[in-house]
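Chemist: what would the 3D arrangement of this be:
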Amino acid sequence: MTPLGEKLAARIRANGPITVADYMAACLGDPEHGYYLVREPFGRGGDFVTAPEVSQMFGELIGAWTVAVWEAMGAPAAFVLAELGPGRGTLMSDLMRTARLRPAFVEAAQVHLVETSPRLRAIQAETLAAVGIAPTWHEHIDDLPAGPLIVVANEFFDALPIRQFVRTATGWAERMIGLDETGALAFGLRPASPPPGFGSDVAEGQIVETAPAATAVMATLAGRIAAGGGAGLFI
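Modeler: The predicted structure follows:
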């Protein structure tokens, strides 16, 4: 078992089975062993290639969109330009390359990045320093400052933890991560209420996924934009 597996097994022995969401959150964000904190996931040397790493045109087109949105907002003299999960900073760098066609936009933009990985923050700082951008980092979306907001995110929501529910012969159950008879991590079921929006019409054996973390993030952003103005673009 990996060091993270041992850590999760000890947690389960102490406190009982955990949800799939808790398991995913630990696998991605554990301070010692989390995937995004200790691995290099992006690019040719990593595990996957995202659109900003394929072509600078992707970020430049999003830059054109942000400028158009800013102008439609009445060109506020100051606004928050935020990116969620900014990877290596490539998207923001390419975005601002296009945005420099409108110097007033660059002057008004206060760049904020929501990133939990210190390792990725260092890479983002290096990428953006090369193009003259000094962003402010945040652990949580709630920490973004008040005011008009333009927020972008590429492949962010699909990486957030999910919960899984199964329709069984006796009703709904939630899939949990526990330990089998050998002490290895294993799936199990715990009786649960139906996931929101689903009921007895779901076939037996079907798995339904919900994303409470994504819902909470989107609710926060929607409230911010409704109150202070702005827009979001999520790929």
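Chemist: hey, let's count contacts and neighbours off CA atoms from now on
Modeler: Will do.
Chemist: quick check: closest non-adjacent residue to the residue positioned nearest the centre of the chain.
Modeler: Among the residues of the chain, residue 156 comes closest to the average C-alpha position under Cα atoms, centre = their mean, at 3.6 Å. The spatially closest residue to residue 156, leaving aside those adjacent along the chain, is residue 85, at 5.9 Å (Cα to Cα, 6 or more residues apart in numbering).
Chemist: rewinding a little: who are the neighbours in contact with the residue nearest to the centre of the chain?
Modeler: Going by Cα atoms under 8 Å, 6 or more residues apart in numbering, residue 156 touches 84-85, 234-235.
Chemist: which one of those residues sits closest to residue 69?
Modeler: Of all those, the one with the least separation from residue 69 (Cα to Cα) is residue 234, at 14.3 Å.
Chemist: next, count neighbours for the nearest residue to the closest one once chain neighbours are set aside.
Modeler: Setting aside the residues directly before and after it, residue 234 is nearest to residue 153 in space (Cα to Cα, 6+ apart), at 4.9 Å. Using other Cα atoms under 10 Å, residue 153 is surrounded by 18 other residues.
Chemist: gap between residue 153 and residue 83?
Modeler: With distances taken as Cα to Cα, to the nearest Å, residue 153 is found 6 Å from residue 83.
Chemist: another sequence for comparison is provided below:
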Amino acid sequence: MQPERFDHFMARANAAYYARGAFTRDFVTAPELTQVFGELLGAWAKIVWQMLGAPEDVMLVEAGPGRGVLMADALRVWNAPSVHFIESSPALRAKQARRVPRAMWHDSLDSLPPGPVILLANEFLDALPVRQFIRGEAGWMERHVADGAYVDLPTDYSLPDAPVGSVREVNEPALEFCRKLAARGGVGLFIDYGPMHSGVGESVQAIRHGEYADPLQYPGEADITAHVDFGAIKAAVHTQGPVKQNAFLTALGLFQRSDILAQRHPDKAQDLKLAVHRLTAPEAMGSLFKAIVVCPESLPGLPGFA
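Modeler: Now for the predicted structure:
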């Protein structure tokens, strides 16, 4: 078997995995924890729309919308003029249609019609394929996959020098997505996990049946992800942030909205309390996850980033 570049392997494996549409049994994302998450993002998007001058042809877009839970919650707060999903999986599109039947679907950002865009993306960039490089004795090598094992081959990809044994990951699709969004003047809120600044190191991991797995062992049956390089995004396009997820959600009113819901639905109070803790606690998702906005330089400080 010819060695396959790791990012190509990761792209194939994740495409097969998400095409099945059964990822929710392997992990739980923030929108699945509490409706408040999506409601806050809907309120955020509405304020951004107002800051843009409330254009009538604005599109509210979600990339990687999962089962459509986030968007369904967001639309309770802001009934956006038009709703779009960037999603290629037929199985997931069917689930999204049940929650947001008026949505329009696209395989990529490129097929969105012209017009102003406010985009939401939660745990989207981390699933895009990364190239992985290892510093060998003679220079940088690129990781490939052959017969279920890693193979390191010479590369002419330009990277800063580093000590032997160092690992560097480059997410070219994530940077391309952000550049295309910026080029059309869109505003995109990305919430994902990774370090605040660019860092060297290996972060690829796989989750299968709710447990960590070998990324190479079950292609198409496990979710393969890597930390998002927020520093690289900042270097590529104009951004606000990143900020830690707990600071972002707290600024948007997570605690206040959750308290109101708990008072209205006492039977759900404990679940709401646990969800808020998981979203904000430093040892849970609060510090590991970050929020960053790709936006035009002309926009003032946006909610959660001012």
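Chemist: tell me how the two chains score on TM-score.
Modeler: These two chains, once laid on top of each other, score a TM-score of 0.79 by TM-score structural alignment, normalised by the length of the first structure; 191 aligned residues with a Cα RMSD of 1.2 Å.
Chemist: map the residue nearest to residue 156 of the first structure across to the second structure for me.
Modeler: Under the alignment defined by TM-score structural alignment, residue 85 of the first structure corresponds to residue 64 in the second structure.
Chemist: quick one: contacts for that match?
Modeler: Each residue near residue 64 of the second structure by Cα under 8 Å, 6+ apart is listed here: 85-87, 121-124.
Chemist: try 10 Å this time
Modeler: Residues near residue 64 of the second structure by Cα atoms under 10 Å, 6 or more residues apart in numbering: 18, 85-89, 92, 120-125, 127.
Chemist: go on, residue 138 of the first structure?
Modeler: Residue 138 of the first structure makes contact with 84, 112-116, 121, 144 under the criterion Cα under 10 Å, 6+ apart.
Chemist: hmm, 6 Å instead?
Modeler: With contacts defined as Cα atoms under 6 Å, 6 or more residues apart in numbering, the neighbours of residue 138 of the first structure are residue 114.
Chemist: from residue 211 of the second structure, how far out is the aligned residue in the second structure for it?
Modeler: The alignment partner of residue 138 of the first structure in the second structure, by TM-score structural alignment, is residue 106. Plainly put, residue 106 of the second structure is 31 Å away from residue 211 of the second structure if you go by Cα to Cα.
Chemist: now swap in residue 157 of the second structure and tell me
Modeler: Applying Cα to Cα to residue 157 of the second structure and residue 211 of the second structure gives a distance of 34 Å.
Chemist: what's the counterpart of residue 156 of the first structure in the second structure?
Modeler: With TM-score structural alignment as the matching criterion, the partner of residue 156 of the first structure in the second structure is residue 124.
Chemist: count of residues packed around residue 107 of the second structure?
Modeler: 13.
Chemist: cool, residue 111 of the second structure as well?
Modeler: With neighbours defined by other Cα under 10 Å, the count for residue 111 of the second structure comes to 10.
Chemist: from memory residue 243 of the second structure sits against residue 289, does it?
Modeler: No: checked against Cα atoms under 6 Å, the pair residue 243 of the second structure and residue 289 is beyond contact range at 8.7 Å.
Chemist: those two: which is more packed in?
Modeler: Remark: of residue 243 of the second structure and residue 289, residue 289 carries more neighbours, 25 against 19, as counted by other Cα under 10 Å.
Chemist: corresponding residue for the more buried one in the first structure?
Modeler: Residue mapping for residue 289 of the second structure onto the first structure gives no partner, with TM-score structural alignment as the criterion.
Chemist: just list the residues touching residue 289 of the second structure, thanks.
Modeler: Taking Cα under 6 Å, 6+ apart, we find residue 289 of the second structure in contact with 192-193, 245.
Chemist: distance of it relative to residue 26 of the second structure?
Modeler: Computed with Cα to Cα, the distance linking residue 289 of the second structure and residue 26 of the second structure is 19 Å.
Chemist: just the helices in the stretch 51-200 of the second structure please.
Modeler: Using DSSP state H, counting those that start in this stretch, the helices assigned to the stretch 51-200 of the second structure run over residues 69-77, 90-99, 172-183.
Chemist: tell me the most buried of those helices?
Modeler: Comparing those on average neighbours per residue, with mean count of other Cα atoms under 10 Å, the densest one is helix 69-77 at a mean of 21.
Chemist: and that one with helix 90-99, angle?
Modeler: Helix 69-77 of the second structure and helix 90-99 meet at an angle of 20 degrees, taking axes from the mean of the first three to the mean of the last three Cα atoms, to 10 degrees as the criterion.
Chemist: for helix 69-77 of the second structure, which helices and strands make contact with it?
Modeler: In this structure, helix 69-77 of the second structure makes packing contacts with helix 35-51, judged by 3 or more Cα pairs under 6 Å, 6 or more residues apart in numbering; DSSP states H and E.
Chemist: average gap between the helix it packs on and the first structure?
Modeler: If you overlay the two and look at helix 35-51 of the second structure, the average distance to its match in the first structure is 0.6 Å (mean Cα distance after the TM-score superposition for the first structure).
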